[in-house]
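*Asks:* Here's my sequence, what's the structure:
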Amino acid sequence: MPDIIQLLPDNIANQIAAGEVIQRPASAVKELLENAVDAGATIIKLVVTDAGKNLIQVIDNGKGMSETDARMSFERHATSKISNIDDLFHIKTMGFRGEALASIAAVAQVEIKTKRAEDELGTFIEIENSAVIRQEPCATQTGTIICMKNLFFNVPARRNFLKSNAAEMRHIVDEFIRVAMAFPEVFFSLTSNGQQVFHLEAGSLKQRLIQILGTHYNTRLVNVKEDTDYMNVYGFVGKPETAKKTRGDQYFFVNNRFIKSAYLNHAVMNAFDEMIARDSFPMYVLFIDVDPSQIDINVHPTKQEIKFEDEKVIYAFVQAAVKHALAQFSIAPSLDFSLNADIQSLEAVNRPATNETLNNVTSSNLFKTFVQKNQAHKIDPVNKSELNHWRDFYEPSGKPLQPLAPDQTTDAGQTSFEHEVITGPALQRGSHVLITDVAFTQIQQAYILACTTNGFILIHQQQAHERVLYDRYSQAINGKSMPTQQSLFPSTIELGAGDTILMQELLPDLHTLGYLIEPFGLNTFVVQGTPADIIQGNEKMAIEMLLEQYKHFSSDIKFSRRERLVRCIARQQAIRPGQSLSQREMTTLVNELFASTTPNTTPNGTPTYIEFKNDYLDRMFGK
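*Replies:* Model (predicted):
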């Protein structure tokens, strides 16, 4: 039998290795930007075409490379940062393993121009499928210009796994933001298909955050800064009012390297305990400076997960730093003793007191009990007291209460209904049907109690409404467009760059669902109309919440873009617990719920109601 084990060719080995480092265009963007930072650049420009599938170009004014270094940089595990094993534990640069350029060259067509300040001519290299096609001197500026074209051109199966341009562009923006945040002293720009997305001037960390996250954070950031011998923590957290219902702007950096850490996120959440709702998430951008020997960053191909030598100490420092910052800047619930401006404008406050009104006030027994010495406890006899009319509220009137007429409506807007039976697929079990000759009852402003011929059911109002909205929006997205309510005064929404890309992707589907939104310049949209059931004046918040829920939509099943959008809108627009419903509103909701083909669960499988039968109730009471 011949031997069957053999060495892989270099180009195939490089393509396999590239699968760990270059998963999508955003992965290459991250590596190229970090290389530019390591080169000491103060100006870094990123240019992409077709979300990086056709072109990714990074231009920097760093120190550049010699001809030999430029050629060696594309070899696997060629690096200038590691010379012995101890260097692994003292890494302060972004890259160190020498995998990035070799991996990129294995799956794309790469061109590089680079020049050092002391050299007269630079070096041009063209590489395809890990093989050098051309290498020659060239005239270029000091620094490096690297172009990556036609990603995965030689691995078409992997190219087919890439998402839409809008989805891939969102990932590129995420990676760009993470690098730009970590180095506010460096100028960054991002241009996509000829349109500039970011233009970030060098400045302070707060200026960089406002440039990226939006001007609405300008007065809503709390400075965090704690220096110790073991580590330093600095950055910003958002005030409690900036908390969102989904995980939004949350960034951790360790030695200027972005990381993901559920453990440290828990420390920040604990610092905000009792200051924000339990289902809300605070905004934070926190930097941790620690001795490189105390961490291990070589545990994941993307280097976004690291290991700490002592996680508990880091956790305690982060939590204490955030708590101290919030307390120092008095970011805590407090009583507002300032007088409301509306009250100050009342006539009773502005009008000067006359002698007649003063005499009337000072002559009253109530006034005397407060101003005369030792009279605060005094209560006049009932027949003389000016407060005796309050007793009338507790005296029976002697008149019997009159029942309401069948067609009479109560003050609360509740109407008594004629005998009515509601049937639906979920309640057609023999003689078991829902009846409404008994009015519905709302319990704890969260549940609806409805009688049946065989007991009663308890309906969760939010989850029932979510099912109703999901069915309505599903019909709309599949051809039956929803009506749009035009806004008399259109509102303007300014979004971040990532949200702008997402909004442009969702605009056609949002229009089908009743939203009339139009682009209005860079990162700005005008809301001309919304679905008829959206409360006017709440359009901006509704759209922002929709984008947040869509971005952080979580499910074990991968849904299409339209399905995710419909589920997010249904979940967002459903009535929340705590909202009081009239009898008419409860009846409409129950009718629409049992008109559904699947009334017993929400789209994600959560029950909308629970059934209680008479025999079950009898057993509970021992009968």
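*Asks:* contacts, neighbours, all on C-alpha from now
*Replies:* OK.
*Asks:* pull the longest strand from the chain.
*Replies:* When the chain is parsed with DSSP state E, its longest strand is strand 484-494.
*Asks:* which helices and strands does that one pack with?
*Replies:* When contacts are defined as 3 or more C-alpha pairs under 8 Å, 6 or more residues apart in numbering; DSSP states H and E, strand 484-494 packs onto strand 524-531, helix 539-551.
*Asks:* Contacts made by the helix or strand following that strand with the rest, please.
*Replies:* The helix or strand immediately downstream of strand 484-494 is helix 497-512, counting by DSSP states H and E. Residues outside helix 497-512 that contact it (C-alpha atoms under 8 Å, 6 or more residues apart in numbering) are 166-167, 169-170, 173-174, 197-198, 212, 476-477, 479, 481-482, 516-517, 523-524, 547, 562.
*Asks:* for comparison, sequence B:
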Amino acid sequence: MINVLPGNLANLIAAGEVVGRPASVLKELMENSIDAGADNISVYVEDAGRTVIKVIDNGSGMDTEDAKICFERHATSKISSPEDLEKIMSYGFRGEALASIAAVSRVVLKTRREQDEVGVEVHCTQSQIQLCQQVSTPKGCIIEVRDLFYNTPARRKFLKTEAAELRHIVQEFGRVALTRPQIAFSLTHNNKQLYNLRPVQMFVQRIADFCGISLVKELAAVSTDTSLVNVSGFVGNPTDARKTLGNQYLFVNGRYFRSPYIHKAICRPYEDLLKEGQTPSYFLFLDADPSRIDVNIHPAKTEVKFEDEQMIFEIVTAAVRQTLARNAFTPSIDFETAPTIDFPAISKEAPHFVVPPKIDFDPLFNPFDFDGPHAQVQQQPLPSSNSMDLFVQGKYIIAQSDHGLMIVSVQKARERVFYDSFFPNLAEKEPVVEQTLYPMTISLSPENHFLAIENIDVFGRFGFDLRDLGQNDVVLYGLPSGMSCERKGVEDTLIELLSALRRGLIGETIAQDTATLAHSAAMSMQNMPTKAEAQLLVKELMDCRQCAEAPTGGKTFTIITNEEIDKLI
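*Replies:* Here you go, the predicted model:
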């Protein structure tokens, strides 16, 4: 038998799509405040939204009838006919958010219009109005969501840690606040104010206030107007690109949205400017005729369909490419690098190319060791690592000897050298911290800032003397013994470690943590070595105990004998 579900059960099911976590609630409430014409929005959160999410605004407010009906499913003031769907400019229009939130929490709403002497207070629990009474309250709305998912224990159990949920809250807060620089926003968590964004006239000022002034210094303006879409905003300098996502923001008609397709359009002009896996920062606004886009794809309203998607792709790509060219973000020529040599591609399916070695491979073999046991079996001495003939080819160092070619992975070699340098220090209960000559202030993304502060003790175990400065900044007074003090390298190492923290790669064993630190430090060194630096790297690698193996796995080098080369050609 088919039954029509009761309203409260239908709302509970719908809440599964609209209310995924505390950050989802915050997003809907902040967007409602903007639609109400507020120019001052304050957010208060406790326990990363599990206990309390409160939003106070000075918008238009509601009368008693609207305050009661707003918790009904599909109750909205934004649209009234099918034609309205083709010209949506407001954030909300589906009329599902408050009904879904009230289905999985206890909600208290206080609101008053400017023309009313008194306001109204409404209590709603499990989609049912429990109380409605007159109350003295300021113009606008105060909406408080308590005990999120109290009646759905399974949903509550699957929430992440407080730090993780707070990062999501900050992320959603930023996505909304960035779109409206003329509105004042504040965010307070557990009675500690995290953000106080003043109203500003220029979008770039809001980026500076939310993401940090250091990021703004690396941005270039984008501005292209066409009959189909206007593209404006900022893209990052290729040298500031990261291997972790964090500062990628797309907006259409003032609404944040996600689009792998448009993301690809933005990244395409960077193809020859970035190393593999890097992603540039960008803050791009697309302004288009609302009748040519569809925002009614998903209840969360973070997906958008464009009528002329391919054309918009090309326009965005051209706009970004023009900006990169105008700001001279072009590849530089490294005259230290040896000429490119094209090695023939060897098919994996060609069995005649696979030649088993005539002798067993010894991972402890050091071709530059003249005093060890291996030196006695060599018929001809190999050249010293200080004078050997080598050159840098892409990601590899190719060293030539009388017996063949030694191919060294720059990344893996650096990992091994860093590992052997860091391990003795990290194995101590209190690692040695080398004090920096001057305190080093580093600006992080909001998400990375919170993650860093939550894990100050972890960074201490690595040898970082790191402290919070607030407003997305941290200051370093000391570094792990043996680490370079070069600012860009330190900043990139911190970001790589934060990425490892997110993936749960820290905290297992001292060896694993040392390998993670070594990998992060190696990844932060984006430059390829000069010939002299390559000479030194090979020498340091050969001094390591397990020089043939990288701490995170894989070989640091391989040797192709002259006999093997003869069989390949």
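*Asks:* TM-score of the superposition?
*Replies:* The TM-score (TM-score structural alignment, normalised by the length of the second structure) is 0.80; 521 aligned residues with a C-alpha RMSD of 3.7 Å.
*Asks:* What lines up with residue 46 of the first structure in the second structure?
*Replies:* Counting by TM-score structural alignment, residue 46 of the first structure corresponds to residue 43 in the second structure.
*Asks:* what's the average distance of the helix or strand that match falls within to the first structure?
*Replies:* Using DSSP H and E, residue 43 of the second structure maps to strand 40-46. Superposed on the first structure, strand 40-46 of the second structure shows a mean distance to its aligned partners of 0.9 Å (mean C-alpha distance after the TM-score superposition for the first structure).
*Asks:* List the residues that contact residue 82 of the first structure.
*Replies:* By C-alpha under 8 Å, 6+ apart, the contact list for residue 82 of the first structure reads 88, 96, 97.
*Asks:* What's the match for it in the second structure?
*Replies:* Per TM-score structural alignment, residue 82 of the first structure is aligned with residue 79.
*Asks:* Quick one: classify the nearest residue to residue 41 of the first structure once chain neighbours are set aside as helix, strand or coil.
*Replies:* Leaving out its chain neighbours, the residue that sits closest to residue 41 of the first structure by C-alpha to C-alpha, 6 or more residues apart in numbering is residue 62, at 3.9 Å. Following DSSP: H, G, I helix; E, B strand; the rest coil, residue 62 of the first structure is assigned to coil.
*Asks:* So residue 62 of the first structure is in contact with residue 34, correct?
*Replies:* No: counting by C-alpha atoms under 8 Å, residue 62 of the first structure does not reach residue 34; the two are 11.7 Å apart.
*Asks:* the more surrounded of the two?
*Replies:* residue 62 (24 against 18; other C-alpha atoms under 10 Å).
*Asks:* what are the ranges of the strands in the stretch 201-350 of the second structure?
*Replies:* 219-225, 229-236, 248-252, 255-256, 282-288, 293-294, 305-306 (DSSP state E, counting those that start in this stretch).
*Asks:* Could you say which one of these comes nearest to residue 119 of the second structure?
*Replies:* strand 255-256 (30.6 Å; C-alpha to C-alpha).
*Asks:* Residue 23 of the second structure and residue 172 touch, don't they?
*Replies:* Yes: taking contacts as C-alpha under 8 Å, residue 23 of the second structure lies within contact range of residue 172: 6.2 Å.
*Asks:* so what's the equivalent of residue 155 of the second structure over in the first structure up against?
*Replies:* In the first structure, residue 155 of the second structure lines up with residue 158, judged by TM-score structural alignment. For residue 158 of the first structure, the contact set (C-alpha under 8 Å, 6+ apart) comprises residue 152.
*Asks:* hmm, 10 Å instead?
*Replies:* 19, 23, 24, 107, 151, 152 (C-alpha atoms under 10 Å, 6 or more residues apart in numbering).
*Asks:* do the same with residue 182 of the second structure
*Replies:* By C-alpha under 10 Å, 6+ apart, the residues touching residue 182 of the second structure are 39, 40, 197, 198, 199, 200, 201, 202, 203, 206.
*Asks:* so what's residue 487 of the first structure up against?
*Replies:* By C-alpha under 10 Å, 6+ apart, the residues touching residue 487 of the first structure are 516, 527, 528, 529, 530, 536, 537, 539.
*Asks:* Also residue 23 of the second structure?
*Replies:* By C-alpha under 10 Å, 6+ apart, the neighbours of residue 23 of the second structure are 48, 49, 53, 165, 166, 167, 168, 169, 170, 171, 172, 173.
*Asks:* that's a strand at residue 19 of the first structure, yeah?
*Replies:* No: going by three-state DSSP, the assignment for residue 19 of the first structure is helix, not a strand.
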